[in-house]
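Novice: Next one to model:
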Amino acid sequence: MSQTTDTAAAAIKAAITENPVMLFMKGTAMFPQCGFSARVVQILTHSGVPFKTVNVLEDPELRDGIKAFSNWPTIPQLYVKGEFVGGCDIVTEMFQSGELQTLFEQNGIAKTAAT
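Specialist: All right, here's what the predicted structure looks like:
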């Protein structure tokens, strides 16, 4: 592994360790820059759980690093309690089936106050 890859991996590990619900995406939660990222933000917002995001477009090293870290070729990528959940299709399917909400509950991720 190169020094840069190690740095990206360390940043990714820190982000998913420190944030119970972590989304690596293109753009920001307020301004997603791809439809798939926008959809996952919409699902997380609808689910009412607090989440943090990292804009991979701001850091090419991180964008490549997250793909290697998860062994998953696409972005967005959702992590819950440090575990890789999946990308847009998987998150959408889990949301529609109720599995995503169950995953949040099992991991003790409380919904924020209703808006």
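Novice: use CA for all of it now, contacts and neighbours both
Specialist: Noted.
Novice: Tell me the secondary structure at the residue nearest to the spatial centre of the chain.
Specialist: Note on the chain: the residue nearest the mean C-alpha position is Leu23, at 1.9 Å, using Cα atoms, centre = their mean. Following DSSP: H, G, I helix; E, B strand; the rest coil, Leu23 is assigned to strand.
Novice: likewise Tyr79?
Specialist: Going by three-state DSSP: Tyr79 is strand.
Novice: go on, Pro50?
Specialist: Pro50 ends up coil, using three-state DSSP.
Novice: what's the spacing between it and Ala11?
Specialist: Pro50 sits 20 Å away from Ala11, going by Cα to Cα, to the nearest Å.
Novice: Before we compare anything, build this one as well:
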Amino acid sequence: MDVQAKIKETVSANRVVLFMKGSPKFPQCKFSNVATQILDACGAKFVAIDVLQDMDIREGIKQYANWPTIPQLYVDGEFIGGADIMRSMYQSGELQTLLAKA
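Specialist: Have a look, this model is predicted:
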């Protein structure tokens, strides 16, 4: 299975997916840390994919969403954004509404 198909399968099979550097318990960059804190504050159950464990996914995810940075949040198969977008959506209450549906 090619990396794009693998990513598509992951975001389709799980309602909330965060592609990040490290794990929720041990984030490896400040933006991944912020992203997991926001999701935790929303009480979201999510699947975390550590891009540092797989270079194909690390590069492939950037092409998948046409978005150059990690972390990347997907809800119901749709690309939402990175840490800055998550932060502004959280502050406006939009992210909580989106996650409540998920």
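Novice: Mind checking the TM-score on these two?
Specialist: Once superposed, the chains reach a TM-score of 0.96 (TM-score structural alignment, normalised by the length of the second structure), with 102 aligned residues with a Cα RMSD of 1.0 Å.
Novice: So the residue nearest to the centre of the first structure sits against Lys81, correct?
Specialist: No: contact criterion Cα atoms under 8 Å: Leu23 of the first structure and Lys81 do not qualify, at 11.4 Å.
Novice: what touches both of those two?
Specialist: Counting by Cα atoms under 8 Å, 6 or more residues apart in numbering, no residue touches both Leu23 of the first structure and Lys81.
Novice: what residue of the second structure matches up with Lys67 of the first structure?
Specialist: Per TM-score structural alignment, the equivalent position to Lys67 of the first structure in the second structure is Lys62.
Novice: Please name the nearest non-neighbouring residue to that match.
Specialist: Nearest residue to Lys62 of the second structure, sequence neighbours excluded (Cα to Cα, 6 or more residues apart in numbering): Pro68, at 5.1 Å.
Novice: same deal with Glu61 of the first structure?
Specialist: Ala8 (6.4 Å).
Novice: so who does Phe84 of the first structure touch?
Specialist: Counted by Cα under 8 Å, 6+ apart, Phe84 of the first structure has contacts 70, 77-78.
Novice: do the same with Gln101 of the first structure
Specialist: Gln101 of the first structure neighbours (Cα under 8 Å, 6+ apart): 47, 95.
Novice: hang on, it in a helix?
Specialist: Yes: checked against three-state DSSP, Gln101 of the first structure lies within a helix.
Novice: distance of it from Thr7 of the first structure?
Specialist: The gap separating Gln101 of the first structure from Thr7 of the first structure is 33 Å, by Cα to Cα.
Novice: Ok, Gly87 of the first structure next?
Specialist: 23 Å.
Novice: So which of the two has more stuff around it?
Specialist: Gly87 (22 against 14; other Cα atoms under 10 Å).
Novice: What's that one aligned with over in the second structure?
Specialist: Using TM-score structural alignment, Gly87 of the first structure pairs with Gly82 in the second structure.
Novice: Confirm for me that its match is in contact with Ile70.
Specialist: Yes: contact criterion Cα under 8 Å: Gly82 of the second structure and Ile70 qualify, at 6.6 Å.
Novice: If anything else comes up later, I'll come back, but that's it for now.
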